[in-house]
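*Asks:* Give me a model of this one.
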Amino acid sequence: MALPTLRFHRPVVTTARPLRAVIAAGVLVALGWSGVIYAANNSVQGAKKEEAGFDGDAPTAILTEASSGGVLFEKNADELRAPSSMMKLMTAEVVFHAVKQGDIKLTDEYRVSENAWRKGGAPAGGSTMFAALNSKISVDDLLHGAIIQSGNDACMVMAEAIAGNERAFAEMMTKRAREIGLSRSTFANSNGLPDPGNKMTVRELATLARYIIQTYPEFYKLFGEKEFTWNKIRQFNRNPLLNSLEGADGLKTGYTKEGGYGMVGSAVQNGVRLIVATNGLEDSEDRATEAKKMLEWGFRNFEVRTVFAANQTIGYAKVFGGDSRSVALSSHEPVNVMVQKNGNDKLIARIVYSGPVRAPFEAGQKVGTVKVWRGSNVAVETPVYATEAVGRGSTIRRAVDGATELAIGLFRAGAEKL
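*Replies:* Alright, predicted model coming up:
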C-alpha cells in the first residue's frame, strides 16, 4: 500500500501561556482508504464511547490493540469494580519486577505460613495450589501456582515473604501501579479475595496486561501454560480462551460475588495482538463467550495501517529564542493505527507539546506526542522528536520572542478575567 499523501497546516495554539503553552499542531492527512482530519478547536472529551458494529453484553468491557494501546471498543471502561482474581496480574507484576531488578531470585524459597495455608490454601475452599503447611516453595513454582492455578495461597506466601505481611505487600502493589501508569487502581490484599480496598477498571486491567506482555516476555509465557501439578494435584489453567480461540495465550479470569465474573485475555492472529478485559458478568459461560466474541470481532473487522512512516515529518513546533522560528517533528517509529477493514473510519490526528520549545536543543530531542483518535477513542499515542538541531538565536531574536510571549500571556490573563 502506498503511503498517505500529506498536507501540513501551521501549528494552532490552543492555550497561550509564556513558554508553557500547550500547543496543538494540526495535520491534514488525505488517505485513499479513509480520511484523517484535524480540527484544532474541537474536543473529543465526553463523546459517546461506543463502536458501531459490536453489541457487548458485559457491564464493563474494553478491547485494545497491544502494539499501540489503541482502543477498538469500550463500554463503561472507567468504572471501578472489584477485580477478583484478575488482580493477581498486579501481584505477578510486582514479583516479575523484583526478579528483574535482582531483589529476589526465582530459586529463592519461601515458607508457607499458617495464615497463608489457612486463609488461601485447601482449608479456605477457594482457588489454591495446595501448598503444604510449613513447606518451602521456590518463587518460580509459586508464580506457576498463582498464574496457572490462580492459587490464593501462592500469592499470600510471596506477599508475606517479600513485604513481611500481606497488607504491606498490597501497599507495594498500589505504589507500583502508579509507577506503571495505573492511576486509579487500589489494592488491599495480594489475591483479590473480597475487600472494599480492591478496585480496578477494565481499562487499567488491559493496560496492566499490555505492560506485562511487553515488559516481561520471558514471564508472560506462564500465562499460556495449560496445566500445573503441585503436591501431586494436577490442575488446569482456568482461562477458557486457551482451548477455544486460535492464538490465545493469556491472561487471567476472576470471580467474586461482589464483582461478578470477569477476565483479561489476549490472543495473536496474523501478527496482531489484541487484549480484552471484561467484568461484572453473571456466569462463567457468559464470561468466556463475551471475551471470545469480542476478540473475534476485533480480528475480523480491523487491520493495521500506517498513517505516518518512521522519520517522516508530521508537523512543526514553534521555537523560542532560536536561530529558526520552528522545527519539524517526526516519530522514530511508524505510526500504525488499527482501522476498520471497510474503510469507514474517520481519524483525527493532533500533535501536542509544551512550548514554544526553548532553544538551543539537539536533533532527536523529544518535543511532544502525536495522538490519533478513531472516533471518540485514542487509537495511538506516539512521541515526536525534533528532526534537526536549533541553535541559540541573536539577542534581538530572543528579545522579540520574549516580548511576544509576554504579550500573549497578558492577553490571555485579561481574557480570562472577562
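
*Asks:* contacts and neighbour counts: CA atoms only from here.
*Replies:* OK.

*Asks:* Let me see the contact set for Thr60.
*Replies:* Under the criterion of C-alpha atoms under 8 Å, 6 or more residues apart in numbering, the contact partners of Thr60 comprise Glu74, Lys75, Asn76, Ala77, Glu79, Val202, Thr278, Asn279, Gly280.

*Asks:* for Gly322, same thing?
*Replies:* Here Gly322 is in contact with Arg358, Ala359, Pro360, Val390, Gly391, Arg392, Gly393, Ser394, Arg397, Arg398 (criterion: C-alpha under 8 Å, 6+ apart).

*Asks:* Separate out the buried members of the residues you listed.
*Replies:* Buried subset of those (neighbour count, 16 or more other C-alpha atoms under 10 Å): Arg358, Ala359, Val390, Arg392, Gly393, Arg397, Arg398.

*Asks:* Next, find the distance separating the last one from Glu388.
*Replies:* Translated: Arg398. Here Arg398 is placed at a distance of 19 Å from Glu388 (C-alpha to C-alpha, to the nearest Å).

*Asks:* for comparison, sequence B:
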Amino acid sequence: MQTMRLSALSIVVAIASGVVLPYSASFAASDHAAKPAAAKKQATTKPAAAPVAAQASTAGGPPALPAKAWLLMDFDSGEVLASDNPDEALPPASLTKMMTSFLVEQALRSGKLKKEDLVSVSEYAWCRGSSTESCMYLPLNSQATVIDILRGIIVQSGNDASKAIAEHMAGSEENFAKLMNAEAQRLGMTHTHFVNATGLPAPEHKSSARDLAILARAIIRDSADFYPIYAEREFKYNNIKQGNRNALLYTDPTVDGLKTGHTEEAGYCLVTSSKRNGMRLITVILNTSSAKARADETRSLLGWGFANFEQATPIQPNTAVTAAKVNFGKADTVPAVLGSPWTVTVPRGQKVQTAVQIKPGLEAPVTKGAVIGKVVASSNGKQVGETPLVAQADVERAGLMLRSWQRVTGLFGK
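*Replies:* As a prediction, the model looks like this:
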C-alpha cells in the first residue's frame, strides 16, 4: 500500500516538474472522457442552433386556406405551428418592402442614418402616380427626412420612398438589392432573392412564406424602436393622407403589423402579427384572391392558432437545473441555470419534457454567465424549443499540482 502511494506521488512530482510529458493519448482521453456516474446521464453533444420545428399536430388540424402558400409561426421560438407550401419561392410584391424598411431601421439603430437626415428624390425614384403602383407622392427633386421616408415605405407602401432610400443608402437600387440579399442570407432566408427595393415584378424576384415569417420575426425582435410604425393606420405627407392597407389594423386591436402586398402575378399577400395574453403569432398569406380574402384567411389562421396553442414555462428562472462537471477547477462542479426567462408554445393540454445537455469536457476557468450547455424541450415526442444554460458562478482553474493530481486520479480511476 505504501509502495502504491509513493508511486502515485512520484508520477505527480514528475508531471509537475516536466519530466513526464503530459497529454499523452491516454492522459488526453482521461481529460475529456472520465466523468462521474451522475454526469454520464447528460448528453454530450455540443449545443447547436435550434432546428426548424415540424408542423405541430392538434385535434382538428388548421383551417383549409385557398392561398397558394401560408404559414403560422410562434414569435418567441420561431417554431412553425402550421403551414402549407411554405418553401416555394413566389413573387412577394410589396412584402419586399419589409426588407427595405428593416435595412433602414438597422441603419438608424447603428447610427449610419439619422432620423432627420435628408433624402433626395431623383427622377428615377419619383412616382408619377399611376394606378399600377403605390406612392408616397414625394415631389420630384425634393428632399424628405429618413423617418418620413420610413413611414412612407411602411404605411403608404411607397415605391418612390423605397427607391429614394435605396439610392441614398447604396447609390443605386441595384446595389441596394445586394444589401437586401446579404441580409436575407444572414437571417437564414434560403428561398429568397431580391432584385429591387419595391417588389415590382421581376422574374428572379422571389421569396417564400417561411422566409417572410423569418424576416417579420427579425423586424419585431430587432427593430423595437420602430415597430410601432407598422401599426399606424394612416400617414399624411405632402398634404396627402393615405391609410394603411392592412384591414386587420382597423378590426383587431391585437394586430400590430406588418405589411400588405399585391401585384397581378403575386396575388393578394399579407404578413401579420398579433399578440394575445403574452403570446405573439406571425402569419403569412401569399397569392390569394382579394384584399378581403387575405384579411379573412389571416383572421381565421390567427383564431385557430390562439385557440389551439398556449405558452408553457418548462423551468422557472433562477432554478439550478443541474450541477455541471468541471475539469481542472478549484471546484468539481458549477450550478447551471437558465440564461434568461424561457417559454415554449405547445398544443393546449400537452405536457412538456426537458432534457439537459452540458458541453463535453468542460474545463476551468469558467466565468459566471458563460454558456455551458442547453435545455431542450419536447412535447408529444417533438422538439418545441431550446435555451442556453449558463454557469451560476465563477470556477477558477486549479493550481498545477492539483491539476496533475486530477489527471492521475482520472487515469487510475477514483
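
*Asks:* picking up where we left off before, strands - which of the contacts of Thr60 of structure 1 land there?
*Replies:* Under the assignment DSSP state E, those contribute Glu74, Lys75, Thr278, Asn279, Gly280 to strands.

*Asks:* top of the residues you listed by neighbour count?
*Replies:* Using other C-alpha atoms under 10 Å as the neighbour test, those are led by Thr278, with 34 neighbours.

*Asks:* What does it correspond to in structure 2?
*Replies:* By TM-score structural alignment, Thr278 of structure 1 lines up with Ile285 in structure 2.

*Asks:* Checking the nearest residue to its match once chain neighbours are set aside next. Helix, strand or coil?
*Replies:* On the basis of C-alpha to C-alpha, 6 or more residues apart in numbering, the spatially nearest residue to Ile285 of structure 2 that is not a chain neighbour turns out to be Trp70, at 4.6 Å. For Trp70 of structure 2, the reduced secondary structure class is strand; criterion used: DSSP: H, G, I helix; E, B strand; the rest coil.

*Asks:* Leaving out chain neighbours, which residue sits closest to the counterpart of Ile213 of structure 1 in structure 2?
*Replies:* Taking TM-score structural alignment as the criterion, the aligned counterpart of Ile213 of structure 1 in structure 2 is Ile220. Leaving aside its sequence neighbours, Ile220 of structure 2 sits nearest to Tyr227 (C-alpha to C-alpha, 6+ apart; 6.2 Å).

*Asks:* Surely that neighbour and Ala216 touch.
*Replies:* No. Using C-alpha atoms under 8 Å, Tyr227 of structure 2 and Ala216 do not qualify as a contacting pair, with a distance of 10.3 Å.

*Asks:* Nearest to Asn336 of structure 1, out of the ones in strands among the contacts of Thr60 of structure 1: which one, please.
*Replies:* Asn336 of structure 1 has its nearest neighbour among these in Glu74, at 19.9 Å by C-alpha to C-alpha.

*Asks:* Would you mind telling me which of Tyr227 and Ala216 of structure 2 has more residues around it?
*Replies:* Per other C-alpha under 10 Å, whichever of Tyr227 of structure 2 and Ala216 has more neighbours is Ala216, with 26 against 19.

*Asks:* contacting residues for that one?
*Replies:* Taking C-alpha under 8 Å, 6+ apart as the criterion, Ala216 of structure 2 is in contact with Met98, Leu258, Val271, Ile282.

*Asks:* Then it would be within a helix, right?
*Replies:* Yes. Under three-state DSSP, Ala216 of structure 2 sits within a helix.

*Asks:* what about it, distance to Gly413 of structure 2?
*Replies:* 54 Å.

*Asks:* And Trp304 of structure 2, by the same measure?
*Replies:* Distance check for Trp304 of structure 2 against Gly413 of structure 2: by C-alpha to C-alpha, it reads 57 Å.
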